[in-house]
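Peer 1: I need the structure of the sequence given here:
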Amino acid sequence: FLAILGGAKVSDEIQLIDNMLDKVNSLIICGGTAFTFKKTLDHVSIGNSPFDAPGSEKVAGLVEKAKKNNVKLVFPVDYVIGDKFDKDAKTGFATDAEGIPEGWMGLDAGPKSRELFRLTVLEAKTILWNGPPGVFEFPAFAKGSSSLLEASIDAVKKGAVVIVGGGDTATVVAQHGAEDKLSHVSTSAATTL
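Peer 2: Predicted structure coming up:
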């Protein structure tokens, strides 16, 4: 059982991650939420990406709980970055090793992350997807979301159950006209979860 938690509401996600760690075998933490983990755990420079200071105090405990419950945590390792939160932002690329420069923010999963997420999705039999890995509303930062959707559709073809919960993620699915290619699509994350 895999849960994919993305999106940008970090404080909401921390509680959700805590709950999911009792239920899942693997967990992809992506989108804005990932930066609090990357900075706290691996001291990755995250530039102007979202950081949840109160949430960061819970990161070590969550990682400990994941280990105890034998849950595989999967984080992005590279990023498509922008100099502002805008569809016309200048774009660039960054990895964990070099970090995201000051004045820039991570706005989507990079190519290595997309492949890592894809392989994780294809290993799972049940997938709950809540929250996109990037700012899919801007075409320059939509590849992570479309790649994750393609992987989810492939997983369904292989017999997996894919449940999409949450307005943003449902929007990604609708943009690609893929509602009937997944097991269940709900616009309410809270209800789904």
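
Peer 1: rest of the way, CA atoms for contacts and neighbours
Peer 2: Will do.

Peer 1: Name the helix or strand for Ser145, please.
Peer 2: Using DSSP states H and E, Ser145 sits in helix 143-157.

Peer 1: Same question for that helix: list its buried residues.
Peer 2: Neighbour counts over helix 143-157 (16 or more other CA atoms under 10 Å) mark 143-156 as buried.

Peer 1: How about stretch 107-119?
Peer 2: Buried residues in stretch 107-119 (16+ other CA under 10 Å): Leu107, Asp108, Ala109, Gly110, Pro111, Ser113, Arg114, Glu115, Phe117, Arg118.

Peer 1: Now tabulate these in CSV and tack on distance to Asp18.
Peer 2: Below are the buried residues of stretch 107-119 laid out as CSV (distance: CA to CA, whole Å):
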residue, distance to Asp18
Leu107, 24
Asp108, 24
Ala109, 23
Gly110, 26
Pro111, 28
Ser113, 23
Arg114, 24
Glu115, 26
Phe117, 20
Arg118, 23
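
Peer 1: between those residues, which is nearest Lys67?
Peer 2: Nearest to Lys67, judged by CA to CA, of the buried residues of stretch 107-119 is Phe117 at 19.5 Å.

Peer 1: OK, contacts around the closest one?
Peer 2: Ile28, Val74, Leu148 (CA atoms under 8 Å, 6 or more residues apart in numbering).

Peer 1: any idea how far the last one lies from Ile4?
Peer 2: When you say that, I think you mean Leu148. 10 Å (CA to CA, to the nearest Å).

Peer 1: one more, for comparison:
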Amino acid sequence: MNRIKTVNDFNFKNKTALLRVDYNVPVNKQHIITDDTRIQYSIPTIKKILSENGKIILISHFGRPKKKYDKNFSLKFLVPYLYKKLKVPINFSKSCIGEETNKKVNELKNGEILLLENIRFYKEEEERNENFAFELSKYGDIYVNDAFGVSHRLHTSTTVLPKFFGKKKCIGLLMKKEIQFLNKFISGTGNKPITILLGGAKIISKIKVIENLINFSNHLLIGGGMSYPFIKIKGGKIGNSIIENDKNIEKTLKNILDKYQNSNNRLHLPKDILIAKYYDNKTKTKIVPINSIPNEWMGLDLGPNSIKYFSKIIEKSKTILWNGPVGVFELSNFSLGTKSIAKIIVETTKKGAFSLVGGGDTIAALKMEGLDKKISYLSTGGGAMLESLKGEILPGIKEII
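Peer 2: Have a look, this model is predicted:
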């Protein structure tokens, strides 16, 4: 972290900052923003630059357009929102490069912002295109990456564009926070006990996270669909519960179980589970030991003993990370486990623990209970967070160092 320059290392007076942000925010059918966390977290960086009488050109993507203009994915809806938040002129360019953009850039005054159109309208963004990056680089004096949520992607605006700025490149304050807070877990420097809870459906994307973090954490809790492969390897019956069949995964998970569950007592799996035959709120449910799920039934939420077991570990923790719900929380029948985990993390945070939550579904679960403001920090990048937790420097950060 000490090797990475931040916006605090530059004075932006009479300078133009080419600022990569992640404004890929959720919206409703009327294009009204339903969660502005990512934008809110970028405001301190913007205000720092503007306070020094600098100019800002914002680069962002939105959604997954088919690499051409689509009004449904235009960033123009952000203009009134940004003006309301910042109370400075927000100009908009219908393109990212070309004559119109050149004109808008030349007209930009100190203390103003120019928002470029969705950069994913250009196929060059995902091609790591040097010519496209060079054209963009002409617009700024200093490159700033404050888009943690896309810093794991090998895209032009995050990994090629910085190369044209020499030493005049840095990260924003949002990115700085993400790196600092995640480092508590990656390096094990957080106050102990350090507890990490991983849930969600797919284990394949989190195996390297488990292998890396289990060495730095005091407790690693595994819930949701991620727990069933472990149970199967241990000889338990998992019925029709979600599982990824992969021999390489099984071998890795067996090694993890042998090394950590028995002797070190770092790895913790659920004790009991709420099961059903179907994904709906009207289906019959029952609670069984997690290693005794009958055929045709599937595990869909933590059972009461599992909730108590996990909660006791969490409430004694000083540093907590949570990624991935522990049940099908979208359905009320299977939401108690996830709600209970959210509440105990909030209660432990109130008592002085540091809590970090990341991943779209996990944050959505917090918001459903109105608890998102009671967590120490909400990570702005699910995929980027997981890649960081593997102990790897993200490509978008590596290009700033």
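
Peer 1: How close are the two chains, by TM-score?
Peer 2: The TM-score (TM-score structural alignment, normalised by the length of structure 1) is 0.92; 191 aligned residues with a CA RMSD of 1.8 Å.

Peer 1: related to what we said a few turns ago, corresponding residues in structure 2 for the helix holding Ser145 of structure 1?
Peer 2: Alignment of helix 143-157 of structure 1 against structure 2: residues 336-350, by TM-score structural alignment.

Peer 1: what's the mean deviation for that stretch versus structure 1?
Peer 2: By mean CA distance after the TM-score superposition for structure 1, the fitted stretch 336-350 of structure 2 averages 0.6 Å away from its aligned residues in structure 1.

Peer 1: now the helices for the stretch 251-400 of structure 2?
Peer 2: 304-315, 336-350, 360-368, 382-389, 395-398 (DSSP state H, counting those that start in this stretch).

Peer 1: Mind putting these into CSV with distance to Ile207 of structure 2?
Peer 2: Shown next, in CSV, are the helices of the stretch 251-400 of structure 2 (distance: least, CA to CA, whole Å):
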stretch, distance to Ile207 of structure 2
helix 304-315, 20
helix 336-350, 21
helix 360-368, 19
helix 382-389, 10
helix 395-398, 20
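
Peer 1: Can you check which of these gets nearest to Gln261 of structure 2?
Peer 2: Of all the helices of the stretch 251-400 of structure 2, helix 304-315 comes closest under CA to CA, at 14.9 Å.

Peer 1: The closest one against structure 1, how far on average?
Peer 2: Mean for helix 304-315 of structure 2 is 0.4 Å (mean CA distance after the TM-score superposition for structure 1).

Peer 1: What residues in structure 1 pair up with that helix?
Peer 2: With TM-score structural alignment as the criterion, helix 304-315 of structure 2 aligns to 111-122.

Peer 1: Pull the number of nearby residues for the counterpart of Asp361 of structure 2 in structure 1.
Peer 2: With TM-score structural alignment as the criterion, Asp361 of structure 2 lines up with Asp168 in structure 1. The tally of other residues near Asp168 of structure 1 (other CA atoms under 10 Å) stands at 21.

Peer 1: Now do the residue lying closest to Asp168 of structure 1 once chain neighbours are set aside against Gln15 of structure 1, distance only.
Peer 2: Of all residues beyond its chain neighbours, the one nearest Asp168 of structure 1 is Gly131 (6.3 Å), with distances taken as CA to CA, 6 or more residues apart in numbering. When CA to CA is the yardstick, Gly131 of structure 1 and Gln15 of structure 1 sit 14 Å from each other.

Peer 1: Name the residue in those two with the higher neighbour count.
Peer 2: Taking neighbours as other CA under 10 Å, Gly131 of structure 1 and Gln15 compare with Gly131 leading, 28 against 13.

Peer 1: picking that back up, quick check: which helices or strands does the helix holding Ser145 of structure 1 pack against?
Peer 2: strand 105-109, helix 111-123, strand 161-165, helix 167-175 (3 or more CA pairs under 8 Å, 6 or more residues apart in numbering; DSSP states H and E).

Peer 1: Just put the ones you listed in TSV and tack on distance to Pro50 of structure 1.
Peer 2: Shown next, in TSV, are those (distance: least, CA to CA, whole Å):
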stretch	distance to Pro50 of structure 1
strand 105-109	8
helix 111-123	18
strand 161-165	22
helix 167-175	18
